[in-house]
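pasting a predicted model and its sequence here:
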Amino acid sequence: MSESKDILNELLRSGSKKAYEAFFKHYYQDLFLWANSILKNSEAAEDVVQEFFISFWEKKRYKSVSSNLQSYIYRAVKNACLNYLQREKKLIHDIENLEEKESAPKANEQSIENSQLIYSAINELPEKCKEVFMLCCVSGYTYNEAAEELGVSMNTVRTHMVRAFKMLREKLKSPHLFYMLFFHK
């Protein structure tokens, strides 16, 4: 700890390149190992540590260290590593989004085709059945609310919904399309 204080005092006192070189030589290897243990990537660890040392010297960060230099530099390198990981995570996320967008036209074509099949099946429902179905499934009415809106009994609404579901299952044939009808926007 005494050596750490001596290095900090020398940096603060003289601000010389010689003091900085002593600081660099004393801490580089340990900081590199620390960063590598966090990042699990030696090249990235080397970059992070070098960037730390450059910033520490150019921005004279040693002037903001009040007491424990070692604690300060390890925390700074840890934070730099976490920032690096966050940037990498965002970069990976951005690349995945780009890949999704590149494949989206194919998925969109299928989705449009599926939507057309679903709307066609709904439009083929008998008029009252379709009206009840649209109120309950599209507008989000409860059976009670739909019954009040249409001036019919709740049993009539229930009967229309049972018929609508049965007809849609038969027309859509694919469980996937029937599932899309209710769970995909």
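In hand now; what should we look at?

C-alpha from now on. contacts and neighbour counts both.
OK.

contacts for whichever strand or helix holds Y20?
In this assignment (DSSP states H and E), Y20 forms part of helix 17-39. If you take C-alpha atoms under 8 Å, 6 or more residues apart in numbering as the criterion, helix 17-39 is touched by 7, 10-11, 42, 44-46, 48-49, 53, 57, 74, 77-78, 81, 85.

adding another structure so you can compare the two:
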Amino acid sequence: MVTNLNMSDQDLLSLFKGGDTAAFKMIYERYWQLLYVSACKVLKDEEEAKDVVQEVFISLLNKGATLEINVSFSSYLYTAVRYKVFDYISRKKVRQDHLDTLDNYVSAGNLCTDHALLEKEINDEMEKEIQNLPEKMRIVFELSRKAELSHKEIADILNISDKTVKKQINNAIKLLKPKFINHYFLLF
């Protein structure tokens, strides 16, 4: 049972992994506000930032004893929040793109059921293939293609080089392109 408020992160983590719920509560109280401020700076929306931070703590709670951390605990938490923020931005952008596409079809009067259904199936398949990319490659690809960030912006956000960003995107395209080359002609 946690009794020392000045306990180190490593000690708290060990107790938490051992099933001590008071240790989890102390971790939560120690980091929630800091992580929230970090998420809020990027998202510019308090409710979205709260949701992201809650997701990180729920994930932490679910991992429990199986949690493996190879960096400092605070670095682990900040990185988890950063990835959740990027994932949230990416999902939000995809949803908005789908709504915009639907709006364009309806307003242009081009709502052809067969064509729209085929496009939806291809988009769903493409999204599934994107989700199957290695995690870091997927994040870089989604930030580039869905969030429409430049290589430099992505490099700054992820603390990697522009060259790494470009290579990750090229590798993602090489993996995805062969799977969809035939679908391109079906749409046009």
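Yes, it's here. As the structure is a prediction and not an experimental result, all values here were calculated from the model.

circling back: on the C-terminal side of the helix holding Y20 of the first structure, identify the next helix or strand.
Downstream of helix 17-39 of the first structure, the first helix or strand assigned by DSSP H and E is helix 42-58.

quick one, the longest helix along the first structure and helix 42-58 angle?
Secondary structure of the first structure per DSSP state H: the longest helix is helix 69-123. Relative orientation of helix 69-123 of the first structure versus helix 42-58 (axes from the mean of the first three to the mean of the last three C-alpha atoms, to 10 degrees): 120 degrees.

helix 69-123 of the first structure: how far from the chain's middle?
Computed by C-alpha atoms, centre = their mean, to the nearest Å, the separation of helix 69-123 of the first structure from the middle of its chain amounts to 6 Å.

what do you get for stretch 122-136 of the second structure?
On C-alpha atoms, centre = their mean, the centre of stretch 122-136 of the second structure falls 13 Å from that of its chain.

in the first structure, what stretch matches it?
Using TM-score structural alignment, stretch 122-136 of the second structure corresponds to no residues of the first structure.

next one: the residue nearest the centre of the first structure from E99 of the first structure, what distance?
Nearest to the mean C-alpha position of the first structure, by C-alpha atoms, centre = their mean, lies H93 at 6.8 Å. To E99 of the first structure, H93 of the first structure is 10 Å away according to C-alpha to C-alpha, to the nearest Å.

for Q29 of the first structure, same thing?
Look at Q29 of the first structure and E99 of the first structure: by C-alpha to C-alpha, they are 39 Å apart.

what's the separation between the residue nearest to the centre of the first structure and C81 of the first structure?
Between H93 of the first structure and C81 of the first structure the computed distance is 18 Å (C-alpha to C-alpha).

now swap in K106 of the first structure and tell me
Distance from K106 of the first structure to C81 of the first structure, counting by C-alpha to C-alpha: 39 Å.

show me which of these two is the more surrounded one.
Neighbour comparison, K106 of the first structure and C81: the larger count goes to C81, with 23 against 11 (by other C-alpha atoms under 10 Å).

and the more buried one, what's its match in the second structure?
C81 of the first structure maps onto V85 in the second structure, with residues paired by TM-score structural alignment.

for Y20 of the first structure, same thing?
The pairwise alignment with the second structure assigns Y20 of the first structure to F24, based on TM-score structural alignment.

its match: how many residues sit nearby?
Under the neighbour criterion other C-alpha under 10 Å, F24 of the second structure is assigned a count of 21.

same check on the one 3 residues further on?
Look at I27 of the second structure: counted by other C-alpha under 10 Å, it has 19 neighbours.

and if you look at L177 of the first structure?
L177 of the first structure has 20 nearby residues by other C-alpha under 10 Å.

can you pull the contacts of it?
By C-alpha under 8 Å, 6+ apart, the contact set of L177 of the first structure is 114, 118.

fine, thanks again, bye for now.
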